[in-house]
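# predicted coordinates and the sequence they were generated for:
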Amino acid sequence: MRKKVFFRVFCFTALAVIATVVLITLALTVAHGDTGALTGAIIRKELPYVLGILAAVLGASVPVSYAITGAIIQPLEQLGEHIDHIDRVQTEKELRPFVEKIRANNEKKRQLEKQKKQFTANVSHELKTPLTSIAGYAELIENGMARPEDIKPFAHTIRKQAQRLVSLAEDIIQLSQLEENDGEILFEEVNLTELASDCVQSLQINAQSRTVDLHLATPEAPIYIKGNKSLLEELLYNLCDNAIRYNKPQGSVTVTLHPEQGGTALQVADTGIGIPEKYRERIFERFFRVDKSRSKETGGTGLGLAIVKHIAQVHDATMELDSVEGKGTTITVHFPE
């Protein structure tokens, strides 16, 4: 321990220092012809007490005692331990950010693995339902078990379930592209007013079929934002489509655009079933549905709002959810300037 402490303080071992002192003392005392005391000490093995005579700068000689004793080593040990403590604290302080970063990355990887497993399980479940339906109706027709009047409704069900599979595949591809290509998406000046108007117009038939009133409220002057046109179209479509699907008969959906401090707000408000408070934090998760039985009736892949969330993130936008169960939901996207 003492050797290690001495080395940490002086970068030399105690043995090397003693040997050097002895050699220097021996050389000087021999030069001055006064070797008696040193020789006697060596013969009597009185180290660590080594008596010698060093030549002074002006040629004078003075007796010196080199004593590597506990009285010297103990303070050196304490000093070395103090330096050890300071070094350890400093090292820990310097390493702490790296350790925390590694821990955060590991936790992120674990969460991603968990999400991937959950995503795979959800996809398998979502694929199984329409495939089972398609296979069942096709088998009835193939085996001649379907009556002539059943052929058309069976074919309609098969087509509907096949379209559901296509929509699911498209949404999965869209979501994967958003997650993998955040840095490769091209931005341009986009007329958000025009996009919103086109979206509302394209969904009018869908809204009317569900007896939902869909309309747009915007300022007279068009609103432009920096973004990706196709992704913004997807965001608008998914928000409006979701508001129509989960609305009530004779309900309404209002799409509003307006400038705000620091950017632009896009708001989609419906008078639908609303979202229970305990589910609001999960509403943007992939495949999450508040009412699974209603989802079977309304259709959809369960990925629409997850895609909206990713598109908003790509545009550095923030999202705000306001919902009252039984009265409706309002989702606001705040785009920065």
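Done, it's in. Residues are numbered from 1 along each chain as shown.

# going by C-alpha atoms from here, please, whenever you check contacts or count neighbours.
Will do.

# from residue 99, how far off is the spatially most central residue of the chain?
Residue closest to the mean C-alpha point of the chain, counted by C-alpha atoms, centre = their mean, is residue 108 at 5.7 Å. Residue 108 sits 14 Å away from residue 99, going by C-alpha to C-alpha, to the nearest Å.

# do the same with residue 274
As for residue 274, its distance to residue 99 is 44 Å (criterion: C-alpha to C-alpha).

# more crowded one of these two?
Shown here are residue 274 and residue 99; by other C-alpha atoms under 10 Å, residue 274 has more neighbours (21 against 12).

# doesn't residue 324 make contact with the more buried one?
Yes. Using C-alpha atoms under 8 Å, residue 274 is in contact with residue 324, at 5.3 Å.

# and here is the other one:
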Amino acid sequence: MSTRRLFLTLLSLLPLLVLPGRGTPQPLLPQHYEEYGNNTGMRLYLPTEFLPSLLEDRLHFARMRQYDDGYRRAAGQGLYEQALAYTDSLIRTSERHPMPGVRFTECYKNRALMFRRLNRNADACAAYARAVKVQDSLMRLEQSEVIREMQASYELDRLALDNALLRATHHKTALIAVALLLLVLAAVVGAIYIGNRHTRQLRRKLLLETKHAYESELKKVSFINSICHEVRTPLNCISGFSELLTAEETTPEAHAQYCEIIQENRRQLRYLFDDMLEVAFLENLDEPLPRSREELCDLCRRQLRILKVKYPKPSIVYKGLIPYSEIDLRTNGKYLSMLIAVLLGNAYKFTQKGTVCLECGHVDDERVFIAVSDTGCGIPPEKHAYVFERFTKIDSFSQGNGLGLYLCRLIARHLEGEIRIDPAYTGGTRIVATFPRR
């Protein structure tokens, strides 16, 4: 049986002994190598010592298998001496020519078993000791190989882990760099956006200031023209009637009339310059006006009485809707009286016939109001806000300088109140000012 296996082994090695075919140009063979196989494009180059080593390994393996089969036959037939010889041959062959991956460790135990069956107990004990020693050495060898493999795997895993950590560090650094770059880009975009918005705001503000400057220039020109007209007219009257007073043919009646006209024009000039001074003072005032306790009804009666005495006109009825009970408030009496006087003066100036009415009272527990209404020409609704601007007049040919209502708005603002034209009143003009009591 062993001869047949050896024959089959040699037969399997025959293809390796076939020489390469001729007729096809062969490449230069590497040094110490031989070529096997004659198919074009398929060449197998093996080391020159590979074939003898392979043959020797096959022969030793076949011999060891033959010894193992012989041991099994002899042990099965009870031929223990012959079985012991087979195990000794198998041990010598495996020890002299070890082959990788082939372990005949059972032969040591089989040898000890044969000694025991031959009643050679001392030799059996020695054989068992040797079997245990060989088994331990093989186990240590396998363990060392496993440890080496595990250590190599551990080194590979640690190297892979180090590479992964290094890549993670690189990724983290790249992510931080990208985040910083995005933050820088966001900051740049935000700065550009804020700069553009600030530029747009400055541009709008510049356009608004330019518009205001243009409107102020127009108002200044209108004011200068109005002031020139308002100043020139009384000055011409004063100058002309003063010359008439020096004439010899002036009668006493004319003399008295001329003196009255001169006095009236002098008062107009004084009012004009007083209004201009008050407007300049209030426009540049940053501190609140000084206040004291005042009685509103008494102030209104006094200003209405002054108007009746100062500007008597038979075609106008002066009416006062003033409560008999006292209305106390903390305010500036001088400027509140000035506001009432300006409103009454405007009502008198633009009313040729009818009624001028002054009224005051409570809006609620915290506020009071002052209202002046007339039956004059009135103010168009679209001009209600316009007339409170500086140097504005609806009729450029009317008497006045356009500072009265503007001065009233400044006074109301400094007294923490407000002033407006009542849009519901249709009989002329009704101007209402409200103030806090405290």
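Thanks, I have the structure now. Remember, it's a predicted structure, so these values are computed and weren't measured experimentally.

# okay, stretch 125-145 of structure 2 sits on what stretch of structure 1?
Under TM-score structural alignment, stretch 125-145 of structure 2 has no counterpart anywhere in structure 1.

# buried ones in that stretch, by neighbour count?
Using 16 or more other C-alpha atoms under 10 Å as the test for burial, stretch 125-145 of structure 2 gives 127, 128, 131, 135.

# ok, residue 36 of structure 1 to residue 55 of structure 1 distance?
Residue 36 of structure 1 is 16 Å from residue 55 of structure 1, by C-alpha to C-alpha.

# oh, I was asking about residue 42 of structure 1
20 Å.

# same check, this time on residue 180 of structure 1
Separation of residue 180 of structure 1 from residue 55 of structure 1 (C-alpha to C-alpha): 78 Å.

# which SS class is residue 240 of structure 2?
For residue 240 of structure 2, the assignment made with DSSP: H, G, I helix; E, B strand; the rest coil gives helix.

# do the one 3 residues further on as well
Per three-state DSSP, the local secondary structure of residue 243 of structure 2 is helix.

# host element of residue 320 of structure 2?
strand 316-321 (DSSP states H and E).

# mean deviation of that strand from structure 1?
Following superposition, strand 316-321 of structure 2 is found to deviate from structure 1 by 1.5 Å on average (mean C-alpha distance after the TM-score superposition for structure 1).

# and that strand, what does it pack onto?
Judged by 3 or more C-alpha pairs under 8 Å, 6 or more residues apart in numbering; DSSP states H and E, the packing partners of strand 316-321 of structure 2 are helix 296-310, strand 354-362.

# any chance of these in JSON lines with distance to residue 236 of structure 2 and mean neighbour count as columns?
Below are those laid out as JSON lines (distance: least, C-alpha to C-alpha, whole Å; neighbours: other C-alpha atoms under 10 Å):
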{"stretch": "helix 296-310", "distance to residue 236 of structure 2": "23", "mean neighbour count": "16"}
{"stretch": "strand 354-362", "distance to residue 236 of structure 2": "31", "mean neighbour count": "20"}
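
# what's the closest of the ones you listed to residue 74 of structure 2?
Residue 74 of structure 2 lies closest to strand 354-362 among these, at 139.4 Å (C-alpha to C-alpha).

# so how far is that closest one off the chain centroid?
Centroid separation for strand 354-362 of structure 2 versus its chain: 58 Å, with C-alpha atoms, centre = their mean, to the nearest Å.

# residues making contact with it?
By C-alpha atoms under 8 Å, 6 or more residues apart in numbering, the residues outside strand 354-362 of structure 2 that reach it are 296-297, 300, 304, 315-323, 327, 344, 347-348, 368-376.

# I'm done for today, thanks for sticking with me.
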